[in-house]
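**Q** Got a predicted structure here, sequence first:
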Amino acid sequence: MCNPIKDSNSRGLTAGSGVDKAASTPRSSRWDSQRIRGFLYLFSSKLNQLTSNLVLCFLIPFLMVLIGRFVIFSDIPTPQPLIEDEFSYLLAGDTFASFRMTNPMHAFWEHFESIHLIVKPSYMSKYPPMQGLILALGQLVFGSPWVAVVISMAIFCGLLPWVFRAWTTVNWAMLGALLATYKIGIVSYWTDSYWGGGAAAIGGALVLGSVKRLVEKSTSGMLAIFSLGSCILANSRPFEGLVFLLGCAGYVLAQWHGRYKEKLPLLAKNMRVSLLVIIIPTLLLMGLYNDRVTGNLTELPYTEYDKQYSIWTPFVWQQVPDNEPIYRHDFIRRAAVEWDGGIKQASRHYPMTVFLNDFIRNFQFYFGDSFYFILLFLVLFLIGDGTNLMRSIFFKQPNRAAMGILLFYCLISCLILDVVPHYTAPAAALIYLAMTMALRTMSEYSYKKTEVGKIFCLTLSLFFIVSTASLMSSNENRFLFPKKHFLEKRNRVLSLLNSQPGQLLVFVHQGKLNDPNDIWVYNQANIDASKIVWANDMTPEKNQGLIDYYGNKRTVWHLNDDAKLTLAPYGNAKAKTLISMANAP
């Protein structure tokens, strides 16, 4: 009934898909036609010419991201930060661009408390420093943090052919890299926001590409690449990076089973350079960074923030919330207790619902609507005669190793509640590798002398390209949370304030009817040097203390964001309200 899945270790797509094989087919077959075979052969030949040069393999996806993104720049300009996380990362970037690890605690720190940043014992983002370093590079070199975000995604996409070549044929490696670049490299919220994704994805790619080569030969160069990737993961997404590293370590140990006496001494010998040049300096810098930000070598800024503001950890095993800390601002309490707490409790009460929602959200990010197309195909083949195909996709080496690491990563990641796509960034290269391996195996499948696999791969690729192009500029693709109304409010307020002469101090009252995720109080690293200083509205006495601190250097405004948004001069009941607009229901 069904031809067995052909295995090939040859170089090109022709071997991977079987298009160079001269098996004759009935003329009556409409699907397995000479045109399809000829097209695939021609495409494979041209691809062979491109993939013979490793530098060119890097440059094609790399330039595809840069050129593609800036070609559509007039339609999709520089993104504006809207999410709390983005403002926190931008604070880190501005701090590093000022050549400081952190900022001193402000004398009136209570006025500057906000979501995802700490104001004591120093004023800094709570997040690991890697994304902030990328933003700082963009700010210093290009005058725009966002340019470095795009470059980081271009580097990730450029690395993919090198990563995939360790696991599959070079032509399929290039095809997989191009599909990944097209889907998330040119336009996605990883590229069009300041949240990050690129940094951890680069770290994961370096680890995944080197670990397969390390199994075969533990050279000093590959160990250095592995160490560099590991250090990037530790400083971008530490927990998810650790899970990914454990999965890769398990793969190495399994492959070396029975050869530990031969492999481990060589590993230790060649690891010395990486330890001295990469790992030890990185650990020392991490400790120094923690000490400067939190006052403790081993205390991460993230855990320091949680101690001060959070009642829930992000992990599934916490069943009872911690005692509420002292909240000086209601919007922080509502964000921590009601909004975040609501998500955490829903995740515990309805784990399967939340898991399925996270699964669909993440795989839609990576594959778009093609995800449902793939599911439909798999169901049809399982109903029909897909046993051999499924066995080859998941259990044939090296597919089995890659799928095993991915399965381990997914299972352990379930310990985190509410997983969004950039949490999975360490495994981004692995996810697209699994896709590439599955497509290659499917392309070899035939049924009743009809090469169904080739037809499916062509159809899926066309559907993937068309569906991605149609949704590329959509809000669903560009933003995880669009926040269109907050963008409108923020632009209107900033336009008015920036038109005012001199320096400004804006007291912000965020009422109970305001969305707790629409946060105004974010400032630059040097608060006192900013044109606009955003401060939390507190008691008249405390507000007056901050006003006196600035003397007559700043005009003072009051922004009230509650049932409606109003902006007016501070302390004058008769003053004209310059902005008044209704909030979204």
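**A** Looks like it came in fine.
**Q** alpha carbons only for contacts and neighbour counts from here, please
**A** Noted.
**Q** What is the burial count for N491?
**A** 13 (other CA atoms under 10 Å).
**Q** who does the helix or strand where it lies touch, helix- and strand-wise?
**A** Following DSSP states H and E, one finds N491 within helix 484-498. Where contact means 3 or more CA pairs under 8 Å, 6 or more residues apart in numbering; DSSP states H and E, helix 484-498 is not packed against any helix or strand.
**Q** gap between it and the chain center?
**A** On the basis of CA atoms, centre = their mean, to the nearest Å, helix 484-498 sits 27 Å off its chain's mean C-alpha point.
**Q** in it, what counts as buried?
**A** 486, 489-490, 493, 497 (16 or more other CA atoms under 10 Å).
**Q** same check, this time on stretch 514-534
**A** 514-527, 531-534.
**Q** What about these, which are in strands?
**A** 532-534 (DSSP state E).
**Q** alright, now check it against this:
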Amino acid sequence: MYYGLLFGAGVAILANSRPYEGLLLSLPAVAMLLVWMLSKRGPRPRIFATQIAVPLFIVLALTGTAMGFYNLRITGNVFRMPYQVYAETYDIAPKFIWQSLRPEPIYHHQVLHDISHGVDLTLYKLERSVVGFVTKNVAYVSWWMFYSLNVFLIPLIARCSITFHWAWHNRWGSFALLTYGVLVCGLLVEIPMMIHYAAPITGINYLFVLQAMRLWNWHNASRNVKQLMLWLVLLLGAVVAIGLLYVRTNFDDASVWYKRRAAVRDQLMKAEGKHLIIVSYGLGHLVHEEWVHNGASIDDAKVIWARDMNDQNCKLVEYFKQRRI
């Protein structure tokens, strides 16, 4: 029962953090579970039902009900996620390479136009050709591998062939390799690709790193040299981690845009009454430095952020006339 609950909890976390990538990661696990269940070494039906299927079903049913209720309250449809509404309302570029461009909507703010005509649209046009598709994905995968593994790429590169040979001939290694392949192939057909999209595969990354270190075997080298190289990788990893931690804790720049926004909000939260902040961006504004976002219950919020609407500001001010502008 413990493993069924754990499996269900893992799927629930993936479904609520990275739904698409979580689905790709779950497919090999579900397939392997079914193969094991139907094999001669599989459990008896009663044991499978009580120890795995029922606990798994309970966790997934509760998760699905909660997600459906959340969707219903926000979008009015149990199966329609808020992100889908956002994409259909503002985005032009699709999420997958086989999809077509959407009709351009009417934008009431320049910043929304600039976001929709930014990187995603450029990548979509680039991937219309085979050369562009290969170039984009090779660049992104290389950047992702270096960024996510950093110095731990050293043992993987040094023992790449041996690690692959182990994975190909080991049952659990083959499962990890299959899962890795399914997720990477799924990522390649996405138009936008950011490093956190591959977050579900992080554990398997370090599985291969540790296995490469375990299989490290320098030909014509002494045992001392092998141990020196392994400890050097670990030492470099520790240095990188300590360096990043030091930078994050000691270089606190109060001029960063999100800290300036937080300072304004904190100041107004302590002031009397309710407030409306009208934000106007300058020519050099970066579209991802977005000051305007509010909670779900806007009318009840103490501080509300709104974009400058020029001539339409009168309607905005009239609606929130009880607030300080």
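**A** Thanks, I have the structure now. All figures in this text were calculated on a predicted structure; none of them were measured in a lab.
**Q** quick revisit: need the buried residues of helix 484-498 of structure 1 in TSV (columns: distance to W557 of structure 1).
**A** Formatted as TSV, the buried residues of helix 484-498 of structure 1 follow (distance: CA to CA, whole Å):
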residue	distance to W557 of structure 1
F486	19
K489	16
R490	15
V493	11
L497	9
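**Q** Grab the two from these that are most spread out in space.
**A** Comparing all pairs in the buried residues of helix 484-498 of structure 1 by CA to CA, the longest separation belongs to F486 and L497, at 16.3 Å.
**Q** re the thing from before, mean deviation (superposed) between the helix or strand following the helix holding N491 of structure 1 and structure 2, please.
**A** Sequence order places strand 503-510 as the next helix or strand after helix 484-498 of structure 1, per DSSP H and E. Here the mean offset of strand 503-510 of structure 1 against structure 2 after fitting is 2.4 Å, by mean CA distance after the TM-score superposition for structure 1.
**Q** Name the surrounding residues that touch strand 503-510 of structure 1.
**A** Strand 503-510 of structure 1 is contacted by residues 330-331, 497, 520-521, 530-537, 553-562, 570 when judged by CA atoms under 8 Å, 6 or more residues apart in numbering.
**Q** what stretch of structure 2 does that strand fall on?
**A** Structural correspondence for strand 503-510 of structure 1: residues 274-281 of structure 2, per TM-score structural alignment.
**Q** Give the aligned equivalent of S116 of structure 2 in structure 1.
**A** Using TM-score structural alignment, S116 of structure 2 sits opposite A336 in structure 1.
**Q** Now do the SS call for its match.
**A** helix (DSSP: H, G, I helix; E, B strand; the rest coil).
**Q** give the contact list for it.
**A** Contacts of A336 of structure 1 (CA under 8 Å, 6+ apart): 309-311.
**Q** so who does the equivalent of V521 of structure 1 over in structure 2 touch?
**A** Mapped onto structure 2 by TM-score structural alignment, V521 of structure 1 lines up with V292. Residues in contact with V292 of structure 2, defined by CA under 8 Å, 6+ apart, are 279, 305-307.
**Q** show me where the stretch 451-585 of structure 1 has helices.
**A** Along the stretch 451-585 of structure 1, counting by DSSP state H, counting those that start in this stretch, helices occupy 452-471, 475-478, 484-498, 540-550.
**Q** Ok, the stretch 101-250 of structure 2 next?
**A** 110-116, 119-126, 130-149, 153-158, 160-169, 171-188, 202-214, 223-250.
**Q** nearest to P43 of structure 2, of those helices?
**A** helix 171-188 (18.6 Å).
**Q** Run through the neighbouring helices and strands of that closest one.
**A** Partner elements for helix 171-188 of structure 2 (3+ CA pairs under 8 Å, 6+ apart): helix 19-38, helix 160-169.
**Q** average gap between the longest one and structure 1?
**A** Looking back up the chat, that one is helix 19-38 of structure 2. Using mean CA distance after the TM-score superposition for structure 1, the mean distance for helix 19-38 of structure 2 is 2.5 Å.
**Q** how close does the counterpart of L149 of structure 2 in structure 1 get to N517 of structure 1?
**A** Correspondence of L149 of structure 2 to structure 1, assessed by TM-score structural alignment: F367. Look at F367 of structure 1 and N517 of structure 1: by CA to CA, to the nearest Å, they are 28 Å apart.
**Q** Ok, F355 of structure 1 next?
**A** F355 of structure 1 is 23 Å from N517 of structure 1, by CA to CA.
**Q** now swap in L504 of structure 1 and tell me
**A** Counting by CA to CA - L504 of structure 1 and N517 of structure 1 are separated by 24 Å.
**Q** which stretches of the stretch 51-200 of structure 1 form strands?
**A** 103-104, 117-118, 122-125 (DSSP state E, counting those that start in this stretch).
**Q** tell me the contacts of the aligned partner of A198 of structure 2 in structure 1?
**A** Matched to structure 1 by TM-score structural alignment, A198 of structure 2 sits across from T424. T424 of structure 1 makes contacts with E240, as judged by CA under 8 Å, 6+ apart.
**Q** Ok, Y309 of structure 1 next?
**A** Contacts of Y309 of structure 1 (CA under 8 Å, 6+ apart): 324-325, 327, 332-333, 336.
**Q** can I get these in CSV with distance to S580 of structure 1?
**A** Converted to CSV, the contacts of Y309 of structure 1 look like this (distance: CA to CA, whole Å):
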residue, distance to S580 of structure 1
E324, 35
P325, 34
Y327, 29
I332, 24
R333, 26
A336, 28
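**Q** and those residues, which are buried?
**A** 332-333, 336.
**Q** that older thread, with mean neighbour count and distance to V78 of structure 2 added, can I get the helices and strands packed on helix 171-188 of structure 2 in JSON lines?
**A** Formatted as JSON lines, those follow (neighbours: other CA atoms under 10 Å; distance: least, CA to CA, whole Å):
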{"stretch": "helix 19-38", "mean neighbour count": "16", "distance to V78 of structure 2": "15"}
{"stretch": "helix 160-169", "mean neighbour count": "16", "distance to V78 of structure 2": "41"}
